[in-house]
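K.L.:
curious how this folds, go ahead:
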Amino acid sequence: MPQQVQGIIARSKGAPVEKVTVNVPDAGPGEAVVRVLTCGVCHTDLHYREGGIGDDYPYLLGHEAAGIVEQVGDDVRDLEPGDYVILNWRAVCGTCRACKRGRPWYCFNTFNATQKMTLEDGTELSAALGIGAFMDKTLVAAGQCTKVDPRARPAAAGLLGCGVMAGLGAAINTGNVTRGDSVAVIGCGGVGAAAIAGARLAGAGTIIAVDVDERKLAVARALGATEAVNARDADPVEAMQALTGGFGPDVVIDAVGRPETWKQAFYGRDLAGTVVLVGVPTPEMTLELPLLDVFGRGGSLKSSWYGDCLPDRDFPMLIDLYLQGRLPLDTFVTEEIGIDDVEEAFARMKSGDILRSVVIIDPTSPTELGGTSNSAAPGEVTA
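P.N.:
The predicted structure is shown next:
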């Protein structure tokens, strides 16, 4: 039978979020009902609330989630109740032109649940990124559930569902950072900090963190940055080049997403170096650049969508590294909050005080809830 749970919605542009009763249907064909354990508060949720993504209100917010599968549709074969999962917003279709070309991380037809969750009066809700996880249970497409080792702490594991994966993937997947490369990351919030961690994981030599906030630069150093540049005190282009023998980094990742920071990345990199844009611009932003500069510098200019990740491939691997103590996901969890604290978390996000606030919806561990795994990686979590 359909269930009623408490969830957080944005009813209109810019309005404070509300906690309301949400009707969650039973899982139909290709769907799953997931009991949510934790959900990170991401900038994307704030963009939904502020109308930066669309105007299909009311929005059911939350998407960086870990949980336990409670129910699956009759036709779902690779997922079952009790599975511990990270929710993703790239449930690949397998049939679009990207998937057929062997590039499913660019899937142009990702799946969401067919049924809609609703308010008590029947008003249909638009789930953020097809997930909507600031609530006790949510309905998603079965392909949005990625099974991982249940020993992974939910508050940390769930962050792979969006921001942390976007940053890690920008370095590892899109930027193709490899051993000995020099890398710079402009903007060291949650996504940029994850790009720093990704560059370190890939074996980069020089890793330069660029920001205007000394607190963020300190976190970047803790995550593997070898150099820190405060853009209030130094020109980022000159600083990046000075720290790389006058040449510029092999890869520069723009985790801010503004024309001025993209130009810093473009001109600061080495000749034939790579620029990766992972920060999300707003619709009114434009970029003007001499075409001769584009031709003359060569290299690659890339955008990174969701870190060009393939959840079924990347999430279990990254969780294994976390359990081995090689990927410090816990560092990204600045605070654990309740579901009534989402609006305050948005305010703290704007102030730059945190990497991530994580809503603890069910404090029970996955193993206590009967979570199962498709992974048998050894190791222990290290803070």
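K.L.:
alpha carbons only for contacts and neighbour counts from here, please
P.N.:
Will do.
K.L.:
would you mind measuring from the residue lying closest to Ala255 once chain neighbours are set aside to Asp181?
P.N.:
Closest residue to Ala255 in three dimensions, ignoring its sequence neighbours and counting by CA to CA, 6 or more residues apart in numbering: Gly279, at 4.1 Å. When distance is defined by CA to CA, to the nearest Å, Gly279 is 21 Å away from Asp181.
K.L.:
got it, and Ala204?
P.N.:
5 Å.
K.L.:
more neighbours: which of these two?
P.N.:
More neighbours sit around Ala204 than around the other of Ala204 and Asp181, counting by other CA atoms under 10 Å; the figures are 22 against 18.
K.L.:
which residues touch that one?
P.N.:
Contacts for Ala204 (CA atoms under 8 Å, 6 or more residues apart in numbering) come out as Val177, Thr178, Arg179, Gly180, Asp181, Ser182, Val183.
K.L.:
name the element it belongs to?
P.N.:
Under the criterion DSSP states H and E, no helix or strand holds Ala204.
K.L.:
second chain to compare with the first, below:
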Amino acid sequence: MPHEVHAVVAAKRGAPVELRTIVVPDPGPGEVLVAVQACGVCHTDLHYRDGAISEEFPFLLGHEAAGVVESVGPGVTDLAPGDYVVLAWRAPCGSCRSCRRGRPWYCFDSRNAGQPMTLLDGTPLAPALGIGAFAEKTLVAAGQAVKVDPSARPEAAGLIGCGVMAGYGAAVHTGGVGSGDTVAVIGCGGVGNAAIAGASIAGARRVIAVDIDDRKLDGATRFGATHTVNSRGTDPVEAVRGLTGGHGADVVIDAVGRPETYRQAFSMRDLAGTLVQVGVPDPDMRIELPLIDLFSRGGALKSSWYGDCLPSRDFPVLIDRYLSGRLDLGGFVTETIALDEVESAFDKMRDGRVLRSVVVL
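P.N.:
Reported below is the predicted structural model:
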């Protein structure tokens, strides 16, 4: 029997989101129905609301979620009602050319639920990142629901479903930060602080946080930054070089995603250093760099898509680190809110007043 639940819907480009009643079907083959307990408010949700990702309105927003499996569809054998899960927007298919080559974190055919969730009049909803979890219940592919330790608080656990995993993975997986490395992270929002935490856990000797907001820089030290640079009044490239013996950092992570921060990251690398872009740029942004510098500096320029993660492998590990006190997931939660407060949470996000607002149901 279909389920009528409350959910946050972006009906048209740039308009305030609405709390609507939607219809969620029972799970079909390979699908699971999840009762959502908490869902973080991510910048990606704001991009959907503003039409910066696609024009497939109306959108069912929310994707950074934890909850409990309520029922499973035919063919689902590794999940059962009552399982505590974090939702992932990557569910490797196992059969594409990337999966067959042993690189499922680059899967080209990630799985989503096949049945649509709809408005009461039958209008199909496009779920954000294939999830749509600003809702009391949501329908996902079984591979998107990753079992984790049920003792983790849902408002903290859900954050590894997107922002924390993206930043942490940018440092650990994409950047390959290792013991003794020097690391600089530009942008100290949720993703940037997760990169700082990942670099610290991976054994970086020096982790330099770069931002234009002293409040964010103060917060970055909580996640493992050893040094901070306010780039509003200081040349961040020279500052990072000064903190690394004049050489530059081994790994620089751009968690902002703007041409100016990318150029800064490019220049503050050591010779043969690695630049990782994990901040999401606007589609119309362009970058121009001298080709001779690309050639002569060596190293690697990488983009990190979801932290190059494999959710089934990485989510339980991050939850274990949270529960052991090594990863401060709770530190990312600025406030908890209700479903009808998502629009105001977007305002706080734009103003830089929060790391994460988290909807608790």
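K.L.:
coming back round to it: can you say which of the contacts of Ala204 of structure 1 are buried?
P.N.:
When burial is judged by neighbour count using 16 or more other CA atoms under 10 Å, the buried members of these are Val177, Thr178, Asp181, Ser182, Val183.
K.L.:
just those: which are in strands?
P.N.:
Counting by DSSP state E, the part of the buried ones among the contacts of Ala204 of structure 1 found in strands is Val183.
K.L.:
export the buried ones among the contacts of Ala204 of structure 1 to a markdown table and tack on distance to Ala222 of structure 1?
P.N.:
Written out in a markdown table, the entries for the buried ones among the contacts of Ala204 of structure 1 read as follows (distance: CA to CA, whole Å):
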| residue | distance to Ala222 of structure 1 |
| --- | --- |
| Val177 | 19 |
| Thr178 | 20 |
| Asp181 | 19 |
| Ser182 | 18 |
| Val183 | 16 |
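K.L.:
so what's the closest residue to Ala126 of structure 2 other than its chain neighbours up against?
P.N.:
Closest residue in space to Ala126 of structure 2, ignoring its immediate chain neighbours: Phe59 at 4.7 Å, by CA to CA, 6+ apart. By CA under 8 Å, 6+ apart, the contact list for Phe59 of structure 2 reads Val9, Ala10, Ala11, Tyr48, Arg49, Leu125, Ala126, Pro127, Ala128.
K.L.:
pretty sure the residue nearest to Ala255 of structure 1 contacts Thr261?
P.N.:
No - if you go by CA atoms under 8 Å, Gly279 of structure 1 and Thr261 don't touch, sitting 9.7 Å apart.
K.L.:
who has more neighbours out of those two?
P.N.:
Taking other CA under 10 Å, Gly279 of structure 1 and Thr261 do not tie; Gly279 has more neighbours (23 against 19).
K.L.:
aligned against structure 2, show me the partner of the more buried one.
P.N.:
With TM-score structural alignment as the criterion, Gly279 of structure 1 lines up with Gly279 in structure 2.
K.L.:
how much space separates that match from Ala65 of structure 2?
P.N.:
20 Å.
K.L.:
same question for Val278 of structure 2.
P.N.:
Computed with CA to CA, the distance linking Val278 of structure 2 and Ala65 of structure 2 is 20 Å.
K.L.:
tell me the SS of Val85 of structure 1?
P.N.:
Put simply, Val85 of structure 1 is strand when judged by DSSP: H, G, I helix; E, B strand; the rest coil.
K.L.:
please name the residues that touch it.
P.N.:
Ala66, Gly67, Ile68, Val69, Cys145, Thr146, Lys147, Val148.
K.L.:
mind putting the residues you listed into TSV with distance to Gly198 of structure 1 and secondary structure?
P.N.:
Written out in TSV, the entries for the contacts of Val85 of structure 1 read as follows (distance: CA to CA, whole Å; DSSP: H, G, I helix; E, B strand; the rest coil):
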residue	distance to Gly198 of structure 1	secondary structure
Ala66	21	strand
Gly67	25	strand
Ile68	27	strand
Val69	29	strand
Cys145	23	strand
Thr146	20	strand
Lys147	22	strand
Val148	19	coil
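K.L.:
show me which pair in those is furthest apart.
P.N.:
Longest distance between any two of these is 11.9 Å, between Val69 and Val148; criterion CA to CA.
K.L.:
show me what contacts Asn112 of structure 1?
P.N.:
Listed by CA under 8 Å, 6+ apart, the contact partners of Asn112 of structure 1 are Trp89, Ala91, Gly130, Ile131, Val140, Ala141, Gln144.
K.L.:
which of these tops the neighbour count?
P.N.:
Each of the contacts of Asn112 of structure 1 was scored for neighbours by other CA under 10 Å, and Val140 scores highest at 32 neighbours.
K.L.:
what is in contact with Gly279 and Thr261 of structure 1 at once?
P.N.:
With the criterion set as CA under 8 Å, 6+ apart, the overlap between the contacts of Gly279 of structure 1 and Thr261 is Asp254.
K.L.:
from what I can see Ala127 of structure 1 touches Leu60, true?
P.N.:
Yes - taking CA under 8 Å as the definition, Ala127 of structure 1 is a contact partner of Leu60 at 4.6 Å.
K.L.:
what about the two, which has more around it?
P.N.:
Leu60 (34 against 27).
K.L.:
distance of that one relative to Gly28 of structure 1?
P.N.:
When CA to CA is applied, the distance between Leu60 of structure 1 and Gly28 of structure 1 equals 20 Å.
K.L.:
what touches both of Val69 and Val148 of structure 1?
P.N.:
With contacts defined as CA under 8 Å, 6+ apart, the residues shared by Val69 of structure 1 and Val148 are Tyr84, Val85.
K.L.:
what segments of the stretch 251-383 of structure 1 are strands?
P.N.:
Secondary structure of the stretch 251-383 of structure 1 (DSSP state E, counting those that start in this stretch): strands at 251-254, 274-277, 300-303, 335-337, 357-360.
K.L.:
so how far is the second one off the chain centroid?
P.N.:
To tie it back to what came earlier, the one meant is strand 274-277 of structure 1. Taking CA atoms, centre = their mean, to the nearest Å, one finds strand 274-277 of structure 1 lying 18 Å from the centre of the chain it belongs to.
K.L.:
understood, closing this out.
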